[in-house]
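Participant: Okay, predicted coordinates and the sequence, questions at the end:
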Amino acid sequence: MSSRSHAVVRNDDGQYAIWPGDLTVPGGWRPVYGPAGRAECRAWVERHWQGPGPTVARAGFAETMHGLFRARAAHDPAAVAVVGAGAGAGDGGDEGTTLSYRELDERSDRLAGALRARGVGPEQVVPVCLGRGVELVVAWLGVLKAGGAFLPLDPAHPRRRLAARSAARLASCLGSQLPAGDGPVAFGGTLGPGELLAAYRCGLFPLQAADVYTSAYNEAMYGDAVESGEVPVLPGGEDPYALAWWSPDPRPVLRPDAVRLPRRLARRLRGAVRWSTTADRAFGEVLDACADRRQPSWLTAELIASLTELNARGAAHSVEVWEGEELVGGVFGVAVGSVLSLDSMFHRRPDAARVAVADLGARFGAVGGRLLDAQWDGPYVRSLGTVPMERSRYLAELAGAVVTGPLRGDRLPAARLV
């Protein structure tokens, strides 16, 4: 069991528990460290589980939690080890179900073998999404026997824990300070929804290589920085140079209510142009339009799938601009609390993308949003009203971001923005 993934904790009543190392120890509990602490915990388990008879040490088993279970199975195999807790919220629905120590040992052995066959071993974190009950105990022991680290997930909200762990792993890989300069700050990793959201929480956004030539260019340009350790490589992915992570310094940002609409556009919106806007009503269409006719395309199928999942979770948003029933402009981005990072926009009518950004700012600001991030500096985003913000300050804004409410998504007249 990895000491970096789990800790033994003890409360004031003398009870012990295994607690995930990436979560704060709850009040009333304290970590038990060192050989003395482990011996104290083991003695408590022996007193409560073994009773009279051979101790774990005399039985010849390793001083591990699953070793203690196995010792009890050898000493008293028919004794009841686990009783189903019931069918309440978060429970396994197995009230009255029991497993003896022999059955628990055998079932967890089979699971451990299956996990090892799939590559689980030391330092490998295994998320488990099960309610409290018999199967959870089998899964816990099976993971430990395979040499992995057990990561319990709340069945009602499993993705939240995975996203938090992804953010912690990403932060540990990047270190305390992002690399300086105008190049990528990291390479590699994966583009799953949890990993993607974790990256945005750390101030990063992805740029995936569209082909092997772009990947080879990344290696030629930045390979020395990677080999020297200046630019880290994140775990996951076959070709690390196929995925670059960026965090420009400074960052072009603006307040949600500060998007500039030129006077000529204001006159058009008050006059003949009858545009309307919605939010999150055509997220997929906006992504497709942003990817259309852009070569090389950074919006790959893998990234689109993850962004679509984040939209379903309420972490990615789009605004659509309509002329009648025709989609004429749009923008999408990823939100980290009250900071929203604008990924891409498109227009099929002049200024439709600008209206989309202004509308997104209005809707986001109305639910507590306080900062729009345009990612890349340039003349166009400056015309929207962005100002440069040092990366250190931008990261501080992310760290202090507060949760916002859902965006209002109904159709509204674009003329209200002027």
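Facilitator: Everything's here; your move.

Participant: C-alpha from now on. contacts and neighbour counts both.
Facilitator: Fine.

Participant: Count the neighbours of the closest residue to A149 other than its chain neighbours for me.
Facilitator: Residue nearest to A149 in three dimensions, not counting chain neighbours: V125, with 4.7 Å by CA to CA, 6 or more residues apart in numbering. Applying other CA atoms under 10 Å, we find 16 residues neighbouring V125.

Participant: these two touch, right, V125 and P152?
Facilitator: No. Using CA atoms under 8 Å, V125 and P152 do not qualify as a contacting pair, with a distance of 10.2 Å.

Participant: quick one: the strands in the stretch 101-250 of the chain?
Facilitator: Assigned by DSSP state E, counting those that start in this stretch, the stretch 101-250 of the chain shows strands spanning 125-128, 149-152, 186-188, 205-208, 233-234, 243-246.

Participant: then this one, side by side with the first:
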Amino acid sequence: MGVFPMADSRDATRVYWVEPRRRAILPLDGFHCSRSLAKVIRADRFRVTVDRAFGQIIALCAEAAEDRPDTWINAAIEASFVRLHALGLAHSVECWDGDRLAGGLYGLALGRAFFGESMVSRASNASKVAIASLVARLRAGGFTLLDCQFMTEHLATLGAVEIDREAYMARLAEALDGTTRHEATTAPFDAIERDALVGGAVPGAVILSYLRP
């Protein structure tokens, strides 16, 4: 329907629905992978996995940090997305530095659309590597829409653009065409895994190969 949930704070008891007039999306054929980011990915600075630690990722996204003293992910939203993950509808991308979870992201997949909910970084470049890995997986799986909700400077450097609500709804309808409301999309989201799964992680060289035009 083009809306997404938010709360006023981590401790808030209510959830409200947001429908921006201007929506940020990241065109899957327009992802900007800088030389420095490509170098980090190619060097396998982080071990990148998918759906290995969904609960940890959403908890880390909801956690207060020095640059983000409060978040919009309250207990109700967290519990709802954990349930959606159990149903095969919500997914996470994790970046590991050794055994430490260094960052990642989570979101909802329906049809050929992925709705990015939140991302987090506890090490330099971790969230960028997670987004790059997400884009690679979505391209491999035939997705057509990556919804980023609100534009930020960080997203703009990666190729995100803003479109108006009417244009967004048209893209959304196309991406959801023929999709039932409860249709899980685990298989296409994991398409890249079928090509090169090594020790639970996809090598950086494989991720980069899917990012090339």
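Facilitator: Done, it's in. Values in this document were obtained by computation on a predicted structure and should not be read as measured data.

Participant: thinking again about what came up before, any chance of JSON lines for the strands of the stretch 101-250 of the first structure, columns distance to R160 of the first structure?
Facilitator: Formatted as JSON lines, the strands of the stretch 101-250 of the first structure follow (distance: least, CA to CA, whole Å):
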{"stretch": "strand 125-128", "distance to R160 of the first structure": "12"}
{"stretch": "strand 149-152", "distance to R160 of the first structure": "12"}
{"stretch": "strand 186-188", "distance to R160 of the first structure": "23"}
{"stretch": "strand 205-208", "distance to R160 of the first structure": "20"}
{"stretch": "strand 233-234", "distance to R160 of the first structure": "21"}
{"stretch": "strand 243-246", "distance to R160 of the first structure": "22"}
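
Participant: quick one on the thing from earlier: in the second structure, what residue corresponds to the residue nearest to A149 of the first structure?
Facilitator: Matched by TM-score structural alignment, V125 of the first structure corresponds to no residue in the second structure.

Participant: Could you check how far V125 of the first structure is from L261 of the first structure?
Facilitator: 50 Å (CA to CA, to the nearest Å).

Participant: Same question for L115 of the first structure.
Facilitator: In terms of CA to CA, L115 of the first structure sits 57 Å off from L261 of the first structure.

Participant: Over to L234 of the first structure?
Facilitator: 41 Å.

Participant: what does A73 of the first structure give?
Facilitator: Plainly put, A73 of the first structure is 74 Å away from L261 of the first structure if you go by CA to CA.

Participant: quick one, which of these two is more surrounded?
Facilitator: In terms of neighbours (other CA under 10 Å), A73 is the more surrounded of A73 of the first structure and L261; the figures are 21 against 18.

Participant: for that one, helix, strand, or coil?
Facilitator: Judged by DSSP: H, G, I helix; E, B strand; the rest coil, the three-state class of A73 of the first structure is helix.

Participant: And it, what's its match in the second structure?
Facilitator: Under TM-score structural alignment, A73 of the first structure pairs with no residue in the second structure.

Participant: A73 of the first structure: what's it in contact with?
Facilitator: Neighbour list for A73 of the first structure: 101-102, 105 [criterion: CA atoms under 8 Å, 6 or more residues apart in numbering].

Participant: I'd say W140 of the first structure and A146 touch.
Facilitator: No. With contacts counted by CA under 8 Å, W140 of the first structure stays clear of A146, the gap being 10.1 Å.

Participant: Just give me the longest helix of the second structure.
Facilitator: helix 126-140 (DSSP state H).

Participant: Excluding chain neighbours, what is closest to A258 of the first structure?
Facilitator: Leaving out its chain neighbours, the residue that sits closest to A258 of the first structure by CA to CA, 6+ apart is G385, at 6.6 Å.

Participant: Would you confirm that the one you found belongs to a strand?
Facilitator: No. Using three-state DSSP, the secondary structure at G385 of the first structure is coil, not a strand.

Participant: Residue in the second structure paired with it?
Facilitator: Per TM-score structural alignment, G385 of the first structure is aligned with G159.

Participant: thought its match was touching L28?
Facilitator: No. Using CA under 8 Å, G159 of the second structure is not in contact with L28; the gap is 9.0 Å.

Participant: Looking at these two, which one has more neighbours?
Facilitator: Using other CA under 10 Å as the criterion, G159 of the second structure and L28 rank with L28 on top: 21 against 16.

Participant: got the contact list for the residue mapped onto that one from the first structure?
Facilitator: Under the alignment (TM-score structural alignment), L28 of the second structure maps onto P256 of the first structure. P256 of the first structure makes contact with 358, 360-362, 364-365, 369-372, according to CA under 8 Å, 6+ apart.

Participant: Need the buried ones from the residues you listed selected in ChimeraX.
Facilitator: Buried residues within the contacts of P256 of the first structure, by 16 or more other CA atoms under 10 Å, are selected in ChimeraX with:
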select :358,360,361,362,364,365,369,370,371,372
